[in-house]
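Visitor: sequence unknown, structure follows:
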C-alpha cells in the first residue's frame, strides 16, 4: 500500500512538472511585430501586436503596407509595417519607397540577435493610403516581378507566395 501511495505521488508530481515545463516561455520567441521607416531606414520590433499599434499611433508619417509571413493576415508568423514620411501617389513614382534587399529586414530575437528575414517570407500584404506594391524575386528589383497590387490575403494569387526579395511601393 505504501509503495502505491509513493508511486501515485511520484506520478502526479511528474505530470505537474511536465505541464509547468511545457507552459514555460522559451527564450527563442521572436519580437515579431515590427515597424520599418523607409525614410530614415530604421526599424523597431515589439513582442506584442498591441505594442506595435501603440508605437505607430504615437509616430508621425504614413503606413504604406503591412506584410505578414502567413496567409490571410494571420499574425502567427509575424507582422512588418513599412511606412515613411511622404504619402503614396496614384502614379508610379520613384520617391524612395523602395527596398532593394529584404534580407536586411529581420525580426529580432529577445537576446537582440537578428532572427528571420522578410526575404522569401511575405504571404499576405495589406496596403494603406492609396499605396500599391510590386514584388521582385531578385535583389535590386531584378528577376520575376508581380503586378502592382493592393491588399491581398494570399500572394500566391499573383504567383508570389514567399518569393519576394525586393519591393517597390508607390
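Guide: Looks like it arrived, so ask away. Owing to the predicted nature of the structure, the values given are computational and were not obtained by experimental measurement.
Visitor: going forward, measure contacts between C-alpha atoms and count neighbours the same way
Guide: Will do.
Visitor: tell me which element residue 20 is part of?
Guide: Residue 20 belongs to helix 2-23 when assigned by DSSP states H and E.
Visitor: contacts for that helix, please.
Guide: Helix 2-23 is contacted by no other residue when judged by Cα atoms under 8 Å, 6 or more residues apart in numbering.
Visitor: touching, residue 136 and residue 166? I think so.
Guide: Yes - contact criterion Cα atoms under 8 Å: residue 136 and residue 166 qualify, at 5.2 Å.
Visitor: which of these two has more neighbours?
Guide: Neighbour count, other Cα atoms under 10 Å: between residue 136 and residue 166, residue 166 has more, with 25 against 22.
Visitor: from residue 114, how far off is that one?
Guide: Note on residue 166: its distance to residue 114, by Cα to Cα, to the nearest Å, is 19 Å.
Visitor: alright, now check it against this:
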C-alpha cells in the first residue's frame, strides 16, 4: 500500500513537471515570436533612419555647395566640410546603430582618407560660437546642428541686422 502511494505521488509529480514544461515551452514560443516582431520593427526603423539621414545629407551638401559658390565659405573649409558632409549618413548610422560618439564615427570615416580629425577641428574652430558649441557636444544632434550652421553661414549683413 505504501508502495502504491509512493508510485502515485511520483506520477502526480511527473504530471506536474510535464505541465510545467509545456507552459514554459508556450512562453518560450511566445517570447520568440515577440523577439521576431521586435527585430522586424528595429529593421524597419533602421532603414527609415538611413533614408532620413541620406536626405539630410543631400540637403546639407546642396546648401554647402551653394554657399561655396556664393563665396560664403572659403575653399579650404569647403574641402574639409565637403568630405564630412558627404559622410553625414554614415556618421549618423555609426552613432545610432553602433553607439559611437560623433568623434569615433568621424575617425572611422576619416580612416581611409587623407583628411585628419585635426584638420576638421581646425576648420570648426574658425566657426561662430554656436556652431563650435554644438560640435563640442559630440552627439549626433549637435553634429547635425553644427553641419546645418556650417552649410549656410551667416553673412556679415545678416549678423549686423540680428
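Guide: Now that the structure is in, tell me what you want to look at. Everything numeric here is computed off the predicted structure, so don't read it as measured data.
Visitor: may I have the TM-score of the superposed chains?
Guide: TM-score for the superposed chains, counting by TM-score structural alignment, normalised by the length of structure 2: 0.32, backed by 90 aligned residues with a Cα RMSD of 5.0 Å.
Visitor: what about residue 53 of structure 1, which SS state?
Guide: Under DSSP: H, G, I helix; E, B strand; the rest coil, the three-state class of residue 53 of structure 1 is helix.
Visitor: can you count the residues close to it?
Guide: 15.
Visitor: so what's it up against?
Guide: For residue 53 of structure 1, no contacting residues are found, by Cα under 8 Å, 6+ apart.
Visitor: can you give me the distance of it to residue 108 of structure 1?
Guide: Going from residue 53 of structure 1 to residue 108 of structure 1 by Cα to Cα gives 17 Å.
Visitor: and residue 37 of structure 1, by the same measure?
Guide: 16 Å.
Visitor: more crowded one of these two?
Guide: Legend: neighbour count by other Cα under 10 Å for residue 37 of structure 1 and residue 108, higher for residue 108 (22 against 19).
Visitor: list the residues that contact the spatially closest residue to that one that is not a sequence neighbour.
Guide: In space, and not counting its chain neighbours, residue 108 of structure 1 is closest to residue 114: 4.8 Å by Cα to Cα, 6 or more residues apart in numbering. Shown in contact with residue 114 of structure 1 (Cα under 8 Å, 6+ apart): 106-108.
Visitor: how much space between residue 114 of structure 1 and residue 6 of structure 1?
Guide: Distance, residue 114 of structure 1 to residue 6 of structure 1, by Cα to Cα: 48 Å.
Visitor: residue 67 of structure 1 against residue 81, yeah?
Guide: Yes - Residue 67 of structure 1 lies in contact with residue 81 (Cα under 8 Å); the separation is 6.4 Å.
Visitor: looking at those two, which one has more neighbours?
Guide: residue 67 (25 against 22).
Visitor: quickly find the element holding that one.
Guide: Assigned by DSSP H and E, residue 67 of structure 1 belongs to strand 62-68.
Visitor: now for that strand, which elements pack on it?
Guide: In terms of contacts (3 or more Cα pairs under 8 Å, 6 or more residues apart in numbering; DSSP states H and E), strand 62-68 of structure 1 is packed against strand 79-84, strand 124-127.
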